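Q: what follows is a predicted structure for the sequence shown.
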Amino acid sequence: MAGTEVSSYPPLFREEKGSIHGGVEGEEGVKVGGGSSESDPLPVMDLECMEMEKLGEVCREWGIFRLVNHGIPLSLLSQLEDHAKRLFGLPFESKEAVFTTPVSYFWGTPALTKSGVALSQTPQNVNWVEGFNVPLSQLPLLQTQDPIIASFRLILEEYGRHLSRIARTLFEAMAKNLGHDPKQYESSLDESSGIVRVYRYPLRPNRDHASHMEVHTDSSVLSILNQDEVGGLEVLKDGEWLSASPISNTLVINVGDMMQVISNDKYKSVIHRVKVAKERERLSICYFVFPEENTVIKSSKYRPFSYNDFRSQVQEDIKTLGHKVGLKRFKINDDSD
């Protein structure tokens, strides 16, 4: 995406200010340094030929894996990326004006809304990212005369149907591995809650391998990522940062916080971040799916809570502390902040 107009960036991103600290304190207290240069360490799962025992092992030991034979046409992924690049190339003010409901535009911190940036945040610790937040169940409400946006909506609807299929298939397999009856856990994965976030990580010409998305875990049950050829996703495994290389026609599946609770901590909500080199922008498209908002999630490791409770707490922590605390807030016999 060379030659991008600077006017398409949020104002804060148009001129570098301040400095980036050498490390960021991770959610689990791990000091963040440089990423590993290892090529692609992620375990691989085949959706057409699911190895149940391996799936359970991967979710316990990694919390993340690469998915092949997922059934999404490569042409659909390409069309979605092309449309996203065109929309991100619009002037910043146009994106703010056009994308209000149900698709919204954000920059900074996706867990919040609109501009997303918490009041406590400074240019040094704002996530260097912008994006579109797309609640898939509300896409039919996106009425527009613009042919590009109308085509974008149709592509997203088709993409969303594939993602819902994949998430349901994986969740049912994971539930069986845990000894659960998937039918009793239907409310734990609410397909109508599925959202797609389309991210653009702008250039940072004055920063070598600067952080674009801080160290975090996903709040979802499952997350499904399609990343472009630029790469930058890093996952924490056994105290070491490993790079998840971009590989064409594969998806990256994250176990999220809600799945960790459902599994009673048997499965791991993976800690990850995004670091992108200064030469190129990065585009990624991620699907998140959650439990029904008011369904109470029960576990011997956590006090009972609903996803609505969890989301509200996360947003409050980001606004007041500048970062997500997450599952620690709900852990039984855990006095940490």
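A: Received, thanks. Residues are numbered from 1 along each chain as shown.
Q: from now on I want contacts and neighbour counts done on CA atoms only, so please keep to that.
A: OK.
Q: OK, contacts around Arg204?
A: If a contact means CA atoms under 8 Å, 6 or more residues apart in numbering, then Arg204 has 16, 210, 277-279 as its contacts.
Q: who's in contact with the closest residue to Ala175 other than its chain neighbours?
A: Excluding the flanking residues, the one nearest Ala175 by CA to CA, 6 or more residues apart in numbering is Pro182, at 5.7 Å. By CA under 8 Å, 6+ apart, Pro182 lies in contact with 172, 175-176.
Q: quick check, nearest of the residues you listed to Asp317?
A: Relative to Asp317, the closest of the contacts of Pro182 is Ala175; by CA to CA it sits at 30.3 Å.
Q: my understanding was that that closest one contacts Asp181; is that so?
A: Yes: contact criterion CA atoms under 8 Å: Ala175 and Asp181 qualify, at 6.8 Å.
Q: neighbour count: those two, which is higher?
A: Neighbour count, other CA atoms under 10 Å: between Ala175 and Asp181, Ala175 has more, with 19 against 12.
Q: another structure for you, compare them:
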Amino acid sequence: MSHSYSFDSYPPRFHLPNSPLYHEHEEDTDAADTLPVIDFQCMNEEKEKLHEACADWGIFRLVNHGIPTSLLNQLHETSKQIFEFSFDSKQKLFSSTPITYFRGTPALNSKGLALQQPQNVDCMEGFNVPLSQLPLHTHVDEDVDDSLPASFRYLIQEYGKHQSRLAETIYKSITEKQNEALEDWSPYLSISTGFIRVYRYPAVSQLTESSWGMDAHTDSSLISILNQDLVGGLQFYRQGQWLHVRPIPNTFIVNVGDMMQAISDDEYKSVKHRVRLNKHKERLSIGYFVFPDDNTVIQSPGYKPFSYSDFRTQVQQDLKTVGYKVGLQRFRRSG
């Protein structure tokens, strides 16, 4: 069933991104979705396929993930209702909780909280949810009806438990395949860093500046898991082309992030991706991101030793000085 929104629920006007990734001129392609498909229930039998997906694509579709369809539907519907609140209401909706509202793409700390707003913002809004902090807070602003936010908190917490389970299993399968002798796969993965971002992308007909909801970028995470509705718009970059990711019900899109690329010494690819706005329909997506602990040092032949804290600080500095994320290039060994 379609869901309409009042215009006053939208944030103020957005601005065009300034990243050089945005200004690339490769053509889009409408080629059929050929993403590798990984069956979560057969992960142990599909380690070679998983390895190839991470190395050759940096992105794959996850099926048979085991998350109840009822939970996914409820979370999507509740999120839509939350986004229908006025812009002013959304800014203070979770003011006494770790959940934070954002518009555009904020620079994040390790818990997924906005630290600063870059000069150029994308045409999207959303909520950051640091999962490890969520159970510690139950209060919502007294001026706002608590029933919907309370439902949202409960659903997102249940969803986060499932996402943590998926991330641990996927990461273990990836690292076991990468190094069969690896006994302790856990040091780089810290489930306590996991956070969820719920995004709403407006219909392009309601904007004038840009048809892009999110600029071309790579994720800073180890692993990102995306749950999207059926509107579409996600694209990823492969072999000189931007490829569309076809929305398929009850499947997730998993992509390798910068930290996984560094740990694997570039064997796995942190895939570049972006979101195109739809001309007629709004788009809702829910992303889960997980990282190493802040001070865990990443040791890799092709990179200088660095921690995720070092990486995040450099990203924030680049956003201030050059206006976009430079990323892993800052940490590569010369020569």
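A: Done, it's in. Remember, it's a predicted structure, so these values are computed and weren't measured experimentally.
Q: wait, which of the contacts of Pro182 of structure 1 is closest to His70 of structure 1?
A: Glu172 (15.5 Å).
Q: is the closest one in a helix, a strand, or coil?
A: Following DSSP: H, G, I helix; E, B strand; the rest coil, we place Glu172 of structure 1 in the helix state.
Q: next, count neighbours for it.
A: Neighbours of Glu172 of structure 1 using other CA under 10 Å come to 18.
Q: could you do Gln121 of structure 1 as well?
A: For Gln121 of structure 1, using other CA under 10 Å, the count is 18.
Q: please apply the same query to Ser4 of structure 2.
A: Ser4 of structure 2: 11 neighbours (other CA under 10 Å).
Q: for Ile99 of structure 2, same thing?
A: For Ile99 of structure 2, using other CA under 10 Å, the count is 21.
Q: now do the contacts for the spatially most central residue of structure 2.
A: Computing the C-alpha centroid of structure 2 and ranking residues by CA atoms, centre = their mean puts Gly287 first, at 4.1 Å. Contacts here follow CA under 8 Å, 6+ apart; on that basis Gly287 of structure 2 touches 196-199, 224-227.
Q: repeat that for Ser300 of structure 1.
A: Counted by CA under 8 Å, 6+ apart, Ser300 of structure 1 has contacts Asn264.
Q: measure the residue nearest to Ala175 of structure 1 to Lys176 of structure 1 for me?
A: When CA to CA, to the nearest Å is the yardstick, Pro182 of structure 1 and Lys176 of structure 1 sit 7 Å from each other.
Q: and stretch 191-208 of structure 1, how far from the chain's centre?
A: With CA atoms, centre = their mean, to the nearest Å as the basis, stretch 191-208 of structure 1 stands 8 Å off its chain's centre.
Q: so which elements touch whatever helix or strand Ala175 of structure 1 lives in?
A: Assigned by DSSP states H and E, Ala175 of structure 1 belongs to helix 147-177. Helix 147-177 of structure 1 sits against helix 52-61, helix 74-88, strand 190-201, strand 222-227, with contacts defined as 3 or more CA pairs under 8 Å, 6 or more residues apart in numbering; DSSP states H and E.
Q: re the thing from before, for my notes, confirm the residue nearest to the centre of structure 2 occurs in a strand.
A: Yes: with three-state DSSP as the criterion, Gly287 of structure 2 is part of a strand.
Q: got a list of what Lys177 of structure 2 touches?
A: Shown in contact with Lys177 of structure 2 (CA under 8 Å, 6+ apart): 47-48, 51.
Q: ignore what I typed, I meant Asp181 of structure 1.
A: Counted by CA under 8 Å, 6+ apart, Asp181 of structure 1 has contacts Ala175.
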